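In: Fold the following and give me the result.
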Amino acid sequence: MDAHKALITNIFNNSTLVEVPFFQRSYVWKEDLWGRLLEDMEFVVKTKKPHFLGSIILKEGRKPRQGENFADCRTIVDGQQRLTTFLIFMKVLCLKLGQTALFDCQFRIMGQMIALRHGRNDIQAFEKVMTLSKAEIIDNPEPASRIIGAFNYFVEHIDESKLDIMTIFVNTQFVRIDLDADEDEQQIFDTINSLGVNLTTSELLKNYFFNRETVGEYERKWADVFEKDDETKVYWDREIETGRIKRAIIDIFFDSYFQLFIQDKQYNISNEDKLMYSRVDRLAQSYQHFINKYCGGNKNIVLDQMKEYAECFRNNLKPNQCGMSIPKEEGIERINVVIFGLKNTTMIPYILYIAKNVQDKNELNKMYGILESYIMRRVVVHASTKSYNNLFTSLILNKVLDSQTLTLRLKGIGDATTYCPDDNEMKIGFETSKLVNLQSKGIIYLLESKIRSDNSSTALLGFNNYSLEHLMPKKWRNNWGACATEDDAKKRDSLLLTLGNLAIIPQALNASIRDAAWNVKKAGKGQNKPGLLLCASGLYTLHDVLQKNDWNEHEIENRAEWLLANAQNIWKI
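Out: Okay, here's the model as predicted:
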């Protein structure tokens, strides 16, 4: 990597072609940023002092083909927006000053092709404005092009009497960062992040797999899967919390898909490379390294199955399921709540693996049921999730594709970080575990969906439509009376955070009801401040709670025992 100060004349030098990656995002600057650039240029001319316009990251590009007249090619990693805007600004200014020869000398290669070559989304509009011979507003039909919009803005707003081309050339400065062909542009981009926009794994991969000469293949293998229509784009672009960060679903897919190759024993991947491949912040580079080292450079080994796995992913993995009712039967709908509602995204690679490769639907659903039971038993006992990634990738490595083998694997784990809790540990969990609200809500919701009658007059809502409620409020001292001793008070404080005292309800109670005495909490204070009888009637996990005249430690323990019995019956392995 070489970083240094550069003038615009050092970036465009009559022999270097600067290319926007063919599939990179569109030009997006709007009037506020066009206006800021114009003000900056007027300030430069007025003060005749150097002005910094930001950083430009350029990577060593392709070699010229026969008939192409450039000597060097650089690919833009970061800086497309400001370089594009600057050239449009200079084009209009030179037209207004009658200096088109100066523009062509500086920004065309050998006076011919424009030295900035745009990508798929903007190439026609950019080359159109670069060939214009008059500084006049041109038509910009819908869908409007931001490139043409910028040209028209500068035509309308540039006052050439306030600007001088040579002063701008001499004083407009950039920090130019040049990368070699094998350097990791994603890591460098994210570190500098001068525009505040992440360079996503999918964008890097798209430009690695396809180019200007393989547009037909791109349409079949990529666009038809990830960019087919607005609904498709919304699905793949949606961001999901994975640990401490948010990632687009398309990037989660590529992470999951890559695991299928990493864990395939036929490639005999070294432990050192597996460790490197586990870094999500360098996933695109890992794909390239894997293809070059283990596939002999053959990209089709990855591309040939990508469409089928991507379609399988979208058909099965649905974050929106958390907003919809789920069946009581074992299946992918319930697993979606476990993954996206309870944030167990490390399961996704194995779920994709079995969804694609287990053909027997009954067997597949049985496996989903086993996985739900395993995860929920661990949630109840507040077990760690830190080794889930190793666990689920090991199931892929060992080609676990049937329920019997899956059961033996999960029950046979001796590792304290991934073992399967037994019924006795479940009992302790229901009696003592103090879980975060999301986990408690997940336990009770999934139990509710299982034990409710098929003929219930109350419909089950989606996971996201319920709130968690403490039946005995955390602020019980305000309205529930004092305990006989301080030890009794401590016991009550401890019990009210356990599962026996927790319920899901379809709407949060008003604060004055939430902390009220038991009889008021049940009945509410009129329609505007409903209580549990109105909000929670029909929920099976409340069992006979709403018929209780009193709610106390004894009732909490009884309900925990009742919930435990249901959980042990439902979450079997």
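
In: When you work out contacts or count neighbours from here on, use the C-alpha atoms and nothing else.
Out: Will do.

In: any idea what D550 is structurally, helix, strand or coil?
Out: coil (DSSP: H, G, I helix; E, B strand; the rest coil).

In: measure it to T498 for me?
Out: 18 Å (Cα to Cα, to the nearest Å).

In: What residues does Q359 make contact with?
Out: Contact analysis of Q359 by Cα atoms under 8 Å, 6 or more residues apart in numbering lists nothing.

In: go on, L460?
Out: Counting by Cα under 8 Å, 6+ apart, L460 has contacts 325-326, 449.

In: repeat for I335
Out: For I335, counting by Cα under 8 Å, 6+ apart, the contacting residues are 368, 372.

In: R377 now?
Out: 420-421, 426, 571.

In: Go again with 7 Å.
Out: 421, 426 (Cα atoms under 7 Å, 6 or more residues apart in numbering).

In: and if you look at E469?
Out: E469 neighbours (Cα under 7 Å, 6+ apart): 502-505.

In: Select only the buried ones of the residues you listed in PyMOL?
Out: Selecting only the buried entries of these in PyMOL, with 16 or more other Cα atoms under 10 Å as the criterion:
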select buried, resi 502+503+504+505
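
In: Quickly find the element holding N566.
Out: helix 553-570 (DSSP states H and E).

In: Which neighbouring elements make contact with that helix?
Out: In this structure, helix 553-570 packs against helix 423-432, with contacts taken as 3 or more Cα pairs under 7 Å, 6 or more residues apart in numbering; DSSP states H and E.

In: Of the contacts of E469, which is the nearest to R314?
Out: Comparing the contacts of E469 against R314 with Cα to Cα places I504 closest, at 29.4 Å.

In: Tell me how far the closest one lies from L342.
Out: For I504, the distance to L342 - Cα to Cα - is 15 Å.

In: Could you do L205 as well?
Out: Taking Cα to Cα, one finds L205 at 30 Å from L342.

In: if you count what's nearby, which of those two comes out ahead?
Out: For L205 and L342, the more surrounded residue by other Cα atoms under 10 Å is L342, and the numbers stand at 21 against 18.

In: wait, isn't that one in contact with Q439?
Out: Yes - between L342 and Q439 a contact is recorded at 6.4 Å, counting by Cα atoms under 7 Å.

In: got the end-to-end distance for stretch 195-212?
Out: Across stretch 195-212, first to last residue, Cα to Cα, it's 26 Å.

In: buried sites along that stretch?
Out: Quick answer for stretch 195-212 (16+ other Cα under 10 Å): 199-206, 208-211.

In: Looking at D550 and T498, which is more packed in?
Out: T498 (21 against 12).

In: Second input sequence below; structure requested for side-by-side comparison:
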Amino acid sequence: MDAGKSTISGVFNGSRLLEIPFYQRAYVWGEEQWERFLGDMEFVTASKRPYFLGSIILKQASSGNTWSEVSEVRTVIDGQQRLTTMVIFFKALCARIDADRLFERDFVLETGEVALRHGKYDRQDFEKVVSATGCEPVEGSSSIVLAYNYFLKNIDPEKVDRNTIKSNVQFVCIDLTEGEDEQQIFDTINSLGVRLTTAELLKNYFFNRENEQAFKECWEDVFEPTAEKREYWEQEVVTGRIKRTLVDLFFDAFLQILVQDKKRGVTTEDKLFYSRTSNLFQSYKDFIGRYCNGDKDEILDSMKAYAEVFESTFDPGYCDADIPSAPGVERLNVLIFGLKNSTLIPYVLYVRKNAESSGEESEVFALLESYIVRRTLVQATTKNYNRLFTSLILNEVKDAETLRKALEANEEATTYMPGDDEVRRAFEESCLYNLQSKGVLYLLESAIRPGMSSTALLGFNQYTLEHMMPKKWRNKWGALDDEAATRRDRKLLTLGNLAIITHSLNASIRDADWPTKKQGKGYKDGLALCAAGLATMAGALEKESWDEGDIADRAEWLADKALEVWR
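Out: Below you'll find the model as predicted:
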């Protein structure tokens, strides 16, 4: 077995045929993976840094399967999805820049065959894609064809450079001989290995026998003094597509604050490299080497203070407890962990550490909450949040007035502050994801409920979302013509028809007529019990009937309340 680092040109070396065996599964990547892959290639182009794309396992083909036209044949044991995507990506890129000859030079053998041969499931569509000419989409519905058409449509030749990608994308290539057991090696790599966390890697990097006292003061006393503290830092939360621990989120946020310090003069390219969470450990090493003259103590001096602020600020447990009506860290935690807005963390940490007063801090948090909720309501993209919030750190925005001016001056479609008319229209028309609808209603409920309410507000996680007019209305709510039914189907997904309740209704109640849905039946609870005392349900449960007009009226009332809360 040989194992080592390899570039794209090393894997596709001009005389080697890589064959995907017939028994392997078909190509299964979808748009989520293609979008991430394209983003990775744009990152490689912009940063011009080495980028690790994972390991691939190749095995020498059995002696009974030799081809005289090529010098060597390797069976792809692991890495089919990445290798296939790589070839499709370069085919689409070369089509976009009208350079098919470059694709042929990199990926086509002297025999005229592409250096990656697919198995029975995808061979026909793969060959259709790699033999395509011009820049027109390929017809077909397989994932292979859809991947090619996706890249053809979304590649921006200004943002992806073929030579930069070829030079910097790296694999660990494991090359097996014919007699080696690939299954054992595959299982070991994918199942038995224990990956060191970022925190463990950093601990080993920062400390040794010569600075044991620094280890105690800056690490042990902060992250590991008690079992309770360790449990806090090791909590896992979902951010984007992956689970991350709180300690990992801290080191990410702390690094973003460090690199935005103007005195350090970090280049735009390096900031881009340091923003990749997958590179966090390497980013710290690189940053300390380039911008701290290798002095680790420079980082340790401020790390402890920021870690203590982080611990007093961020906790997913806030999603399980009632929160106050006034803006503050409790409500922000629901926005961050309940509604999955983890890109807020670096800026919130920066404000908490550097705001001049608790009053200024509260005003900043009120404005942040308004900004995020308004954009959620109008279904605005979160794509450039990271760039926005790091720019606020860069410009030392730590008071509400400066933040307000920064947001008002920001006219980019991807990060602007939606106005009142858009918010009002969103309550009438927007069909949000269930989690977003639940979050908006919960935060609104917590802000407008009377201080002496007879019912207690539970934590965000204790509520579920309910459609007051059910999605399956056709069974019990009367017949409509097709046009009216289509309008109703959309209207019932808007906020005027949604409620947060303490537990899910029984299916027989959920889809029942309005009187039964309100009161329940027998031992099965209805809305009257599950939504009792909720301020956001004011007047709704007294209605004798419930239709599109009632949904519109409640949407208008909710919008009025929202505009009072999120000014």
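
In: returning to that earlier point: need the contacts of E469 of the first structure in a markdown table with secondary structure and distance to G35 of the first structure, can you?
Out: What follows is these, written out as a markdown table (DSSP: H, G, I helix; E, B strand; the rest coil; distance: Cα to Cα, whole Å):
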| residue | secondary structure | distance to G35 of the first structure |
| --- | --- | --- |
| L502 | strand | 56 |
| A503 | strand | 55 |
| I504 | strand | 53 |
| I505 | strand | 52 |
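
In: Could you save the contacts of E469 of the first structure as TSV and add columns showing distance to F43 of the first structure?
Out: Shown next, in TSV, are those (distance: Cα to Cα, whole Å):
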residue	distance to F43 of the first structure
L502	64
A503	64
I504	61
I505	61
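
In: Tell me where the stretch 401-550 of the second structure has helices.
Out: 420-429, 434-448, 482-491, 507-510, 514-519, 527-530, 548-565 (DSSP state H, counting those that start in this stretch).

In: what range in the first structure does the third one sit on?
Out: Think helix 482-491 of the second structure. On the first structure, the counterpart of helix 482-491 of the second structure by TM-score structural alignment is residues 486-495.

In: Is F174 of the first structure located within a helix, as I assumed?
Out: No - read with three-state DSSP, F174 of the first structure is strand and lies in no helix.

In: How many neighbouring residues does it have?
Out: Neighbours around F174 of the first structure, by other Cα under 10 Å: 20.

In: next one: D402 of the first structure
Out: With other Cα under 10 Å as criterion, D402 of the first structure counts 15.

In: Return the residue of the second structure aligned against it.
Out: With TM-score structural alignment as the criterion, D402 of the first structure matches D399.

In: Could you double-check that its match sits in contact with S362?
Out: No - here D399 of the second structure does not reach S362: they are 9.3 Å apart, not a contact under Cα under 7 Å.

In: residue range for the helix or strand where R74 of the first structure lies in the second structure?
Out: Assigned by DSSP H and E, R74 of the first structure belongs to strand 72-78. Under TM-score structural alignment, strand 72-78 of the first structure has no counterpart anywhere in the second structure.

In: which parts of that strand are buried?
Out: Neighbour-count burial for strand 72-78 of the first structure, counted by 16+ other Cα under 10 Å, picks out 73-78.

In: who does it touch, helix- and strand-wise?
Out: strand 16-19, strand 51-60.

In: Check whether L349 of the second structure really touches S312, as I assumed.
Out: No - L349 of the second structure is not in contact with S312 according to Cα under 7 Å; the separation is 10.0 Å.

In: and E564 of the second structure, what pairs with it in the first structure?
Out: Checking TM-score structural alignment: E564 of the second structure goes with N569.

In: Skip ahead from the strand holding R74 of the first structure and say which helix or strand is next.
Out: Next along from strand 72-78 of the first structure, by DSSP H and E: helix 80-97.

In: which strands and helices sit next to that following helix?
Out: Using 3+ Cα pairs under 7 Å, 6+ apart, helix 80-97 of the first structure is in contact with helix 100-107, helix 146-157.

In: The first one corresponds to what range in the second structure?
Out: Read it as helix 100-107 of the first structure. Counting by TM-score structural alignment, helix 100-107 of the first structure corresponds to no residue in the second structure.

In: tell me the angle that helix makes with helix 80-97.
Out: On the basis of axes from the mean of the first three to the mean of the last three Cα atoms, to 10 degrees, helix 100-107 of the first structure is oriented at 160 degrees to helix 80-97.

In: Following element in sequence after helix 100-107 of the first structure, please.
Out: Scanning onward from helix 100-107 of the first structure (DSSP H and E), the first element met is strand 108-109.

In: Enumerate every residue touching the corresponding residue of the first structure for N333 of the second structure.
Out: Aligned by TM-score structural alignment, N333 of the second structure pairs with N336 of the first structure. Listed by Cα under 7 Å, 6+ apart, the contact partners of N336 of the first structure are 317-319, 321.

In: Apart from its chain neighbours, what residue comes closest to the most centrally placed residue in the second structure?
Out: For the second structure, the residue nearest the mean C-alpha position is G240 (2.1 Å; Cα atoms, centre = their mean). Distances taken as Cα to Cα, 6 or more residues apart in numbering place K340 nearest to G240 of the second structure, at 7.5 Å, with adjacent residues excluded.

In: ok, that neighbour touching T239?
Out: Yes - contact status for K340 of the second structure versus T239: in contact at 6.5 Å, counting by Cα under 7 Å.

In: Just tell me what R241 of the second structure corresponds to in the first structure.
Out: By TM-score structural alignment, R241 of the second structure lines up with R244.

In: what about its match, distance to G442 of the first structure?
Out: From R244 of the first structure over to G442 of the first structure (counting by Cα to Cα), the distance is 20 Å.

In: quick one, which of those two is more surrounded?
Out: When neighbours are counted by other Cα under 10 Å, R244 of the first structure and G442 differ, and G442 comes out ahead with 23 against 6.

In: OK, contacts around the alignment partner in the second structure of the more buried one?
Out: G442 of the first structure maps onto G439 in the second structure, with residues paired by TM-score structural alignment. For G439 of the second structure, the contact set (Cα under 7 Å, 6+ apart) comprises L339.
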